[in-house]
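Engineer: Below are the sequence and a predicted model for it; my questions follow.
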Amino acid sequence: MFFFDPTFIILIPGILLALIAQMYVQERFSKYSRIPSSLNMTGAELAKFMLESSGIYNVKVERVPGNLTDHYDPIKKVVRLSDATYNSNSVAALGVVAHEIGHAIQHARKYVPLILRNSIAPVVSFSSNLSWILFILGFIFMNMALVRIGILLFSLAVIFSLITLPVEFDASRRAVKILESNLMMPKNELSGVKSVLGAAAMTYVASTLMAFLQLLRMLLIAGFLGGNRD
């Protein structure tokens, strides 16, 4: 059944959107990485400026290897910038950096969706992996109790994806607002930032869709199993 599972077809729209989103964000970042910003600031300099101008002095800025591995660590209160953004003054780099600082600002301002996402992240990381183990075992041994527990645990991953959407959109909104109002970034550069961040947002939408489709697939398989038991 798992080798020739017809319910896999349900995942195709999510897989396609994820692939398109990934290619789109790479294309947008590549395009605007070739355009230097008139702000004359590197990603690291922008990060420090945005933090200080927001009254945040307890968040560090560090460099990490990789391409677009930028992220904000709420536990250690560190904004980590990738090789592609740390020393770059491109429109794309500044947009990505501003977005990550947006998360630091959310944390400092106790933005509820971010606090909620951070609080359930460790649980979701564990439960999403365990969910499929229990689900498959339940299917193999025809045990509906294990199947239902697997579905319940995976539902947490769907909830996490839903909470992530407003967190990411809000971080981009804060980023654009600061670049526009505080730094007076020209409109043509701001348009590039919005393009890059919009493309990145598509990846989160694709991830949420994929989680929903996976949950739907699990429910359909569970219905098949339940019907066979009857």
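Structural biologist: Sure thing, it's come through. Numbers count the residues shown, from 1 in each chain.
Engineer: hey, let's count contacts and neighbours off CA atoms from now on
Structural biologist: Noted.
Engineer: and the most centrally placed residue in the chain, what does it touch?
Structural biologist: In the chain, the residue lying closest to the centroid (Cα atoms, centre = their mean) is Tyr204, at 5.0 Å. Contacts of Tyr204 were listed using Cα atoms under 8 Å, 6 or more residues apart in numbering, and they are 161, 164-165.
Engineer: and what of Arg34?
Structural biologist: Per Cα under 8 Å, 6+ apart, neighbours of Arg34: Ser90.
Engineer: repeat for the one 4 residues further on
Structural biologist: For Ser38, the residues meeting the contact criterion (Cα under 8 Å, 6+ apart) are 185-186.
Engineer: Report the secondary structure state of it.
Structural biologist: Taken by DSSP: H, G, I helix; E, B strand; the rest coil, the conformation at Ser38 corresponds to coil.
Engineer: could you check the distance from it over to Asn129?
Structural biologist: 46 Å (Cα to Cα, to the nearest Å).
Engineer: residue contacts, the closest residue to Tyr72 other than its chain neighbours?
Structural biologist: Take Tyr72 and drop its neighbours on the chain: the residue closest to it by Cα to Cα, 6 or more residues apart in numbering is Val79, 4.4 Å away. Residues counted as contacts of Val79 (Cα under 8 Å, 6+ apart) are 59-62, 70-73, 100-101, 104.
Engineer: Below is structure B, check it against A:
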Amino acid sequence: MFYSFFDPTYLLVIIGLALSMAASSYVNRTFRHYDRYRSQSTTTGTAAARFILSQSGITDVGVQGISGDLTDNYNGQTKVLSLSESTANSTSVAAIGVAAHECGHAVQDHVNYWPMRLRTALVPAANLGSTLSLPIIIVGVLLSYNQALINLGILLFSLALLFQLVTLPVEFNASRRALKILSDGQVLTHDEVPMVRKVLIAAALTYVAGALSTFLQLLRLVLLFGGHRDND
């Protein structure tokens, strides 16, 4: 029953972890590199965010600082854009790019961008699937490979992958919106925008790596448990 804990499909998990670690390392390295470039406008991440929100006609979103490093986020429920310590007061090109990306999410919310709405709607299901999938699979295995329970667990785990797949276009679109806003030359020069593009591409790769890692974990579950039949 427990042979699967030592089987070769662990290679899929290892590959997924390696991809996630490599993407995380790359985004941190890229951010640190362009964080050394001070913007010619000397605009801080906070000031840039407020300017972009104003230019986009968004008046109901607040901007606040939060602790942490690259913990920037936009909360559509509270209408608050939170910028980390490495972004809020920094005048670097990288910081402005990150702030602009989060503003991209605020713009998506403002215009009712439907993939963002879909992602928000999937949050409860994805959280439920991530929490219950493995326990249900384990119970199914313990009950003489009850395939109905195992399949239910695999289906629940697939909800996490679905959420990450929907997240990809949301993140890419937010970055495109950010680059479009910054390209008007009021916050960054035309020479600085390509630097931001590299930072945002690196950040997007973390979401791609996360989706690939979850897919590999799902594939492992299918290979391990998807082909069993109930014992007579």
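Structural biologist: Received, thanks. Small disclaimer: the values here were computed from a predicted structure and weren't measured.
Engineer: all helices for the second structure, in order.
Structural biologist: 10-34, 45-55, 85-88, 93-110, 114-142, 147-182, 193-225 (DSSP state H).
Engineer: Need those in a markdown table (columns: distance to Gly68 of the second structure).
Structural biologist: What follows is the helices of the second structure, written out as a markdown table (distance: least, Cα to Cα, whole Å):
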| stretch | distance to Gly68 of the second structure |
| --- | --- |
| helix 10-34 | 13 |
| helix 45-55 | 15 |
| helix 85-88 | 6 |
| helix 93-110 | 14 |
| helix 114-142 | 23 |
| helix 147-182 | 21 |
| helix 193-225 | 17 |
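Engineer: Just say which of those is most tucked in.
Structural biologist: helix 93-110 (a mean of 27; mean count of other Cα atoms under 10 Å).
Engineer: Show me which pair in the contacts of Val79 of the first structure is furthest apart.
Structural biologist: Farthest apart among these by Cα to Cα are Val59 and Asp70. That separation is 14.6 Å.
Engineer: Who has more neighbours out of these two?
Structural biologist: Of the pair Val59 of the first structure and Asp70, Asp70 is the one with more neighbours under other Cα atoms under 10 Å, namely 23 against 20.
Engineer: Excluding covalently adjacent residues, which one is nearest to the more buried one?
Structural biologist: Leu81 (4.6 Å).
Engineer: corresponding residue for the one you found in the second structure?
Structural biologist: Applying TM-score structural alignment, one finds that Leu81 of the first structure aligns to Leu83 in the second structure.
Engineer: What of Gln214 of the first structure?
Structural biologist: Looks like Gln214 of the first structure aligns to Gln217 there (TM-score structural alignment).
Engineer: Now for the closest residue to that match other than its chain neighbours: which residues touch it?
Structural biologist: Of all residues not flanking Gln217 of the second structure in the chain, Val13 sits nearest, at 5.9 Å (Cα to Cα, 6+ apart). With contact taken as Cα under 8 Å, 6+ apart, Val13 of the second structure is in contact with 213, 216-217, 220.
Engineer: Verify the stated contact: Leu152 of the second structure with Ile138.
Structural biologist: No. Counting by Cα atoms under 8 Å, Leu152 of the second structure stays clear of Ile138, with 11.3 Å between them.
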